[in-house]
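Asks: predicted model and sequence below, questions to follow.
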Amino acid sequence: MASLKELRARIGSIKSTRKITSAMKMVAAAKLRRAQASAEAARPYAAAMRRMLGELAAATKGEDGAPRLLAGTGQDKVHLLVPLTSDRGLCGGFNSNVHRLTVQTIRRLQSEGKTVKLLPVGRRAFNFFSRDYADLIIDKVVGVSGKEVPFSAASNLGEKINALLEAGEIDVCTLVFNKFKNAMTQVPTCQQLVPMVMDEADEKPAAASNDVALYEFEPDEGTLLEMLLPRNLQVQIYASLLETAAGENGARMTAMDNATRNAGRSIDSLSQVYNRTRQTNITNELIEIISGAQAV
């Protein structure tokens, strides 16, 4: 059995830890409100841009020389996976969910005879994939999470992906990230960026109408696509980065709340052990005093 001194030290240590986790929970909650508002505000714009480009793409369907961001390279051999994680830990299973989904995708693609490349975003993703998949990593991006996500981060990442596509080094590009649902739930998601695909949710508004809208484009559809597709790539990446930031803060707030509760339970349990041990020591001392007095 631990001594009273050891029990006091353990209780004091856990109390200090509880103060830290409680403070981290409040900081994460404050950041979550801003990050959640940004992520929810970006969703309608990103969805509207996908729908608009879908209509432009439909107008140019069947034409030769379609942009690679829209039609791809015409092959399906080299896949670029871009896992989005945080730079810091202490956020429960937030990062491990992205790691698990990415590894599953890597194994599935390799079993189909495809070549896989990785461009991890976030220090946690880079550290994880450096252990077992270092030969697949072609670049990394760190220092994006943990603060206000600048659009320049998405712009630079979009330019890297576009450059790889134009150079013929990749055929398909897919983002792997946690889609924010609420503070306790983040859904691991794969979103294909290149070639561009329409989500079912984005197609519903157009499919609900029986009339086919006629548009007159100025300049022509091809020129518009050349201008808007790189911008759309950046917007989709930016929306995913915002989802990641909101999910990270939500997961950290939940993890720190659980840690604070567990610390409180540990303190209560150790306090009971401390009181019982102290009472036992007092009882033993009294017995020794009484026994000595009777012996005299």
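Replies: Perfect, I can see it now. A quick note: this is a predicted structure, and the numbers were derived from the prediction, not measured.

Asks: only C-alpha atoms for contact and neighbour calcs from this point on.
Replies: Will do.

Asks: who are the packing partners of the helix or strand hosting Leu241?
Replies: Leu241 is part of helix 221-295 when elements are defined by DSSP states H and E. With contacts defined as 3 or more Cα pairs under 8 Å, 6 or more residues apart in numbering; DSSP states H and E, the packing partners of helix 221-295 are helix 4-59, helix 68-71, helix 94-111, helix 151-166, strand 172-182, strand 185-194.

Asks: show me the one of those that comes nearest Tyr274.
Replies: Checking those against Tyr274 by Cα to Cα gives helix 4-59 as the closest, at 6.2 Å.

Asks: and the closest one, what other elements does it pack with?
Replies: Counting contacts by 3+ Cα pairs under 8 Å, 6+ apart, helix 4-59 packs against helix 200-207, helix 221-295.

Asks: take a look at this one as well, against the first:
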Amino acid sequence: MASARDLRRRIKSIKSTQQITKAMKAVAAANLRKAQERVFEARPFAGKIREVLSRITSANSGVSHPLLEVREPKNICYVLITADRGLCGGYNANIIRMNAGLVNDKPGSLVTVGQKGRDFFRRRGYDIKSEFVGLGEEIPFGIAKEIGQTVVNYYVEGVFDEIYLIYTEFKSAMTQIPTIMKLLPVEPPAQKEGEKGAATMDYIYEPAPEELLAELLPKYIETTIYRALLESKASEQGARMTAMSSATDNASEIIDKLTLSLNRARQAAITKEISEIVGGANALD
């Protein structure tokens, strides 16, 4: 059994760690509220731009654009979004594991967003074409625009024939879902059941559909990436808050067990001292 001094030191150390995990949980909870609000604000706009894109492409099946061009997938790129920091449970591990499985199944290059994903694949010698790190807690749209321009240039220049976006979709603080979607070539969203009638109508566009697509498709790419960044950030904060809550609870359990062991050690020491006193007294008689 450990000595009382060692037990006191361990209890003190764990209490200090518990204070840190409590503070990190509170910070993550505050950041999660902000991240949730931004996700909920971004989702309607992303949905609307998908709807407009669907209507234009459905009503003008012959329209063409470089970002709609389908090629044989000889060169594939994966845009991976992870966190810059750890201490968020299995958030990074889950999305990295998904990406690693995809790369092993269909070999390709990477565009990494976040330090954790970049470091993981760099250590293993994967081909990383571009990297974006240090995004911060409040991600500006300019970052999504920069990433979007990078992948669009890769596609238009023929560096890659297919580009996939891999991120974590936010459901709740307890639930985050690793997600993959094809970013390029752009696959126009399918019409919903209630919109089939609208697709058969003749629309008059001003300007022409080709000009609209020239403006709409890059914005669609940027908006999709921006939403994925916001979803990933909210997922990261939710996972961190949950992980720090579990760590705090685990610390409490360990402290309780160590306190019980300390009380037993103190009781044993007192019993030993009493026995020695009684034994000494008996020896004097």
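Replies: Ah, there it is. This one's a predicted model, so the numbers in the text were calculated from it and none came from an experiment.

Asks: what span of the second structure is the helix holding Leu241 of the first structure aligned with?
Replies: Residues 209-283 of the second structure are where helix 221-295 of the first structure aligns, with TM-score structural alignment as the criterion.

Asks: that stretch vs the first structure, mean deviation?
Replies: Here stretch 209-283 of the second structure is compared with the first structure after superposition; its mean distance to the aligned residues, by mean Cα distance after the TM-score superposition for the first structure, is 0.5 Å.

Asks: show me how far that stretch is from its chain's centre.
Replies: Relative to its chain's centre, stretch 209-283 of the second structure lies at 18 Å (Cα atoms, centre = their mean, to the nearest Å).

Asks: of the helices and strands packed on helix 221-295 of the first structure, which is nearest His79 of the first structure?
Replies: Minimum separation from His79 of the first structure across those (Cα to Cα) falls at strand 172-182, 4.8 Å.

Asks: can you name the residues in contact with the closest one?
Replies: Contacts with strand 172-182 of the first structure, where a contact means Cα atoms under 8 Å, 6 or more residues apart in numbering, come from 72, 76, 78-85, 94, 97-98, 101-102, 161, 186-195, 240, 243-244, 246-247, 250.

Asks: identify the residue of the first structure aligned to Glu137 of the second structure.
Replies: Alignment of Glu137 of the second structure against the first structure is given by TM-score structural alignment, with Lys147 as its counterpart.

Asks: OK, contacts around Thr115 of the first structure?
Replies: Under the criterion of Cα under 8 Å, 6+ apart, the contact partners of Thr115 of the first structure comprise 77-79, 109.

Asks: let's see 6 Å
Replies: Contacts of Thr115 of the first structure were listed using Cα atoms under 6 Å, 6 or more residues apart in numbering, and they are Val78.

Asks: what's the separation between it and Ala125 of the first structure?
Replies: Here the distance between Thr115 of the first structure and Ala125 of the first structure works out to 20 Å (Cα to Cα, to the nearest Å).

Asks: and Val27 of the first structure, by the same measure?
Replies: Taking Cα to Cα as the criterion, Val27 of the first structure is separated from Ala125 of the first structure by 23 Å.

Asks: ditto for Leu286 of the first structure
Replies: Taken as Cα to Cα, the spacing of Leu286 of the first structure relative to Ala125 of the first structure amounts to 61 Å.

Asks: out of these two, which sits in the busier spot?
Replies: When neighbours are counted by other Cα atoms under 10 Å, Leu286 of the first structure and Ala125 differ, and Ala125 comes out ahead with 25 against 12.

Asks: show me what that one aligns to in the second structure.
Replies: Alignment of Ala125 of the first structure against the second structure is given by TM-score structural alignment, with Gly117 as its counterpart.
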